[in-house]
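# Sequence plus predicted model, see below.
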Amino acid sequence: MKVSLIVKKSVKRYDTDSTATIYARLRDGRQVDMVAPTNLSINPNLWDDKAEQVKSKIVCDDELRSFYNDEVRKIKSYLEKEYQSKEEEITKDWLKIALDKYYNPKKYYTEEEIAAEYVPTLTELFDEFLTKHKLSEVRAKNYRVIKRGIQRYELYVRATKRGKKGFTLYIDEVTPDTLRDMWDFFENEYKYFELYPAIYESIPEKRTPQPRGRNTLLDCFSRIRTFFYWCNDNKKTPNKPFDDFPLEECTYGTPYYITIDERNKIYATNLKRHPQLEIQRDIFVFQCLIGCRVGDLIKMAKGNLINGAIEYIPRKTKEGRPLTVRVPLNATAQEIVARYKNCEGNKLLPFISEQKYNVAIKRIFKAAGLKRMVTVVNPTTREEEKRVLYEIASSHLARRTFVGNLYKQVKDPNLVGSLSGHKEGSKAFARYREIDDEMKKELVDLLQ
């Protein structure tokens, strides 16, 4: 028996407006071969009949891709289960009626029968969590990445474990051993990309899987743990697998940042021969002077400039108690804003994409001759390494520069946090206490 999801209609290659119904086809030997329409419709140029999903190599909205691919998997799983558990004789209308039961269960069953019969999968509960749990846009996006990783884990188990061809995760069945197996998959996913390409064609990402360090894995599983806490709190399950799967704290190295003199050296570097790089240099220096995260920086508009200061609500705090951060602009920051006052549209500055911005920052640091060696912790191996500053410079270095230099002057985390958007009591400042030899010398001098 095989269930397929197909599109019968074809359109011209450049037709992006037409839609066609997605049909379910059920075949079982030579005796059974029937087709019936689902409630799904899609532009035929987006659909891959062979893979039964939105084409993996086509530009498409992530939410749209996820919706269609998830719904197709649910329909196939439902029809396969219904067919395998059938008791009545198969008629020519069986598939049409089965789909009607899928879409309109109340026509065929009582509320009690529906509740007793239906058990949501873990990923279906994850979708409910994403809908009902208050999350910022950025955090919701991060959770969707984890959801896709869990879906790939299911496909990996089906492909590699005997007797588990129909493997699906259910919330009540997840054990500490399941979590350990998922951890192994997440840790080694970059290897499986080449071994099992069909998995990544089915559940694609914008970039191929890369080696994940322990901190990244801990972050992923802390989010999965949050999902389980939500399920416990909302009576979705009594299962608490994380009770026997403890997560340690992430390990970070001492934060490095550039000094005010180094920042000024960057600003004074002659980049006239590279005008686009000069623009991004100005933006980086501006970020050093207001201390925001790059996601907040790129979204800044002229309306964020109010009475000589930048005002914004950090995206990271929006889902909790929104905090408005107001940072007065010093002379250099005002000079940069004035230089680009005629910037196209409503943008505060001529921003580019985050990825291109990070590439430009490395070039800027190299042009400025910032070759100082710094000690960093390799995120994958967790071992200390010595790296040249311009090789590892990024947009987040601007935020650390703002926080580090302010903290060095005032040594008050709450005051600095009011300017940087850190929450009161943030653990981040514990790391900054380790970074300043001058501060340590001041303390030792008190003993004289």
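Here it is on my side, so go on.
# drop to CA atoms for contacts and neighbour counts, all remaining ones
Fine.
# At which residues are the strands of the stretch 201-350 of the chain located?
Shown for the stretch 201-350 of the chain, the strands assigned by DSSP state E, counting those that start in this stretch span residues 305-306, 309-312, 325-328.
# before we move on, what about the stretch 51-200 of the chain?
For the stretch 51-200 of the chain, the strands defined by DSSP E, counting those that start in this stretch occupy 53-54.
# OK, contacts around the closest residue to Pro328 other than its chain neighbours?
Counting by Cα to Cα, 6 or more residues apart in numbering, Ala309 is the residue found nearest to Pro328 once chain neighbours are left out, at 4.0 Å. Residues in contact with Ala309 (Cα atoms under 8 Å, 6 or more residues apart in numbering) are 326-329.
# Report the separation between Ala309 and Glu344.
Distance, Ala309 to Glu344, by Cα to Cα, to the nearest Å: 21 Å.
# Ranking by neighbours, what's the top pick from the contacts of Ala309?
Val327 (21 neighbours; other Cα atoms under 10 Å).
# Pretty sure that one sits against Gly421.
No - using Cα atoms under 8 Å, Val327 is not in contact with Gly421; the gap is 9.9 Å.
# Use this one as the comparison:
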Amino acid sequence: MTFKLYICKKMNSRGNVEISLRFRHGKIDQQSCTNLWIKPIFVVRESFADDGGNESSDYVLKLPDDGVRPGDVADYRVTVDSLARLKAYIEDSFCMMRRRTVEAGWLAETIERFHADEIPRLEEERTEVLGLIDAYMEITSVMDASESRAEAYALMRRSLARYEAHRRIKFPRFRLMSGRMNESCLRDIEKFMRKEHLMVRKYPQISQGAGLEGRTRPKGPNTINDRMKLLKAVMTWGVKTRRIPSNPFDTFVSGQNVYGTPVYLTLDERRRVELHDFSYDPRLALQRDIFIFQCCVGCRVSDLMLLTTGNVVDGELNYVARKTREGRPVTIKVPLNRTAKIILERYADHDRDTLFPAVYSRMGYNRVIKDILRLAGITRKVVVIDPLTREAVCRRLYEVASSHMARRTFIGNIFKKFKDQNLVSELSGHAPGSHAFARYREIDTELKREMVAAID
């Protein structure tokens, strides 16, 4: 059996390249990345004459005579030592197979098993990814952020914990270590997230433990991309705070999110909901009024549930959006229209500090909104992008309703009347030139007619 070294072209953030190993024995010929990294100055290509007298060349690892920092020399020796142990491990694994069929992917699987069985030798490799996520959530402002943002990080961590538990079924000593993460590992995590709901059903044990229980639903590409972005934020923070040496996302290209044209209530539809008689169910009447108020001020639900009477000053709603208060804290001021003022007066209570009585959780609020629109007869058909398949599908408006539809209703109707992004951004809190705002901008039929009429 023979081994041959190859060097991958991509570099990580430390300027190292990954070593690829080729294993040959008889008709068996497999090659795989090793997750061992080295600086290019230690890689030399040497020429030699093969058994047939033909000139050939191989990559070898060599220590230059001078011009190398002591720290780099230490890393070189660690890599060379790890590579020698890896080759011995592969040889032992091959001999233990006793001439059984070697399937495709055997070498990559053996290398992964080697890393899972190895005791981490570098201090930075001892940083467990789950521990890094916990530290990030505790030290940064995640826990003080909006409910949806904190929940997003918690869900991302849960997926990573389940991934680690799933890998441990095959490799009992597997740990997800930051020093061993690379592009192939991140792709494997993405692949697991796509099938996480199926894996939980097939291997219930990966969903056992504190924080791992709960319903697991199929995830669309946008959801997976968003979770990988959150993981990237954690790894970037780890590098900046010197908790880990390099960022595996430096060579990782994530997918692009795909969004359809936002759908929202017209002013006529909003008034139908506002005037619908819900006197038979005070719960629905309260939730309807809160939804209509949100349609009139355009705030996110995370801000809506924290509004107090102190946020209303001289007939104007003043608040700082929780989503942007860390990076771009801007006070958003929205004058209250007649409808919003009537709703506030209806629920005014000097013994209560919040604008409205207690409401359901964010998810409960979303479910009630669907019921409210359905009962009010808002059944217009709209074309939306299916989050799982990314195919265009036709749905009733109430079926795709949520608290964020109130924000879209506010933005969409104002822009439809005034067609000025800068003015609308002052009321919505979007940054100038925001890509997110562009999704709200719908060039409707009326605007198209005006554009064509302008050149008549």
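Looks like it arrived, so ask away. The structure displayed is predicted, hence computed values, not measured ones.
# For the strands of the stretch 201-350 of structure 1, give me JSON lines that also has distance to Asn188 of structure 1.
Formatted as JSON lines, these follow (distance: least, Cα to Cα, whole Å):
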{"stretch": "strand 305-306", "distance to Asn188 of structure 1": "46"}
{"stretch": "strand 309-312", "distance to Asn188 of structure 1": "39"}
{"stretch": "strand 325-328", "distance to Asn188 of structure 1": "40"}
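# for the ones you listed, which one sits closest to Leu247 of structure 1?
Nearest of the strands of the stretch 201-350 of structure 1 to Leu247 of structure 1, taken as Cα to Cα: strand 325-328 at 32.3 Å.
# corresponding residues in structure 2 for the closest one?
Counting by TM-score structural alignment, strand 325-328 of structure 1 falls onto residues 332-335 of structure 2.
# what does stretch 401-419 of structure 1 give?
Mapped onto structure 2 using TM-score structural alignment, stretch 401-419 of structure 1 spans residues 409-427.
# got it, and stretch 23-36 of structure 1?
Per TM-score structural alignment, stretch 23-36 of structure 1 has no counterpart in structure 2.
# Span of that stretch from start to end?
End-to-end for stretch 23-36 of structure 1, by Cα to Cα: 6 Å.
# what's the mean deviation for the match of strand 325-328 of structure 1 versus structure 1?
Stretch 332-335 of structure 2 differs from its equivalent in structure 1 by a mean of 1.0 Å after superposition (mean Cα distance after the TM-score superposition for structure 1).
# residue ranges for the strands of the stretch 1-150 of structure 2, please.
Along the stretch 1-150 of structure 2, counting by DSSP E, counting those that start in this stretch, strands occupy 2-11, 17-25, 28-38, 43-49, 55-61.
# that older thread, alignment lookup: the residue nearest to Pro328 of structure 1 to structure 2.
With TM-score structural alignment as the criterion, Ala309 of structure 1 lines up with Glu316 in structure 2.
# Could you tell me how far the residue nearest to Thr38 of structure 1 when sequence neighbours are not counted is located from Pro37 of structure 1?
Excluding the flanking residues, the one nearest Thr38 of structure 1 by Cα to Cα, 6+ apart is Tyr23, at 5.5 Å. According to Cα to Cα, Tyr23 of structure 1 stands 4 Å off from Pro37 of structure 1.
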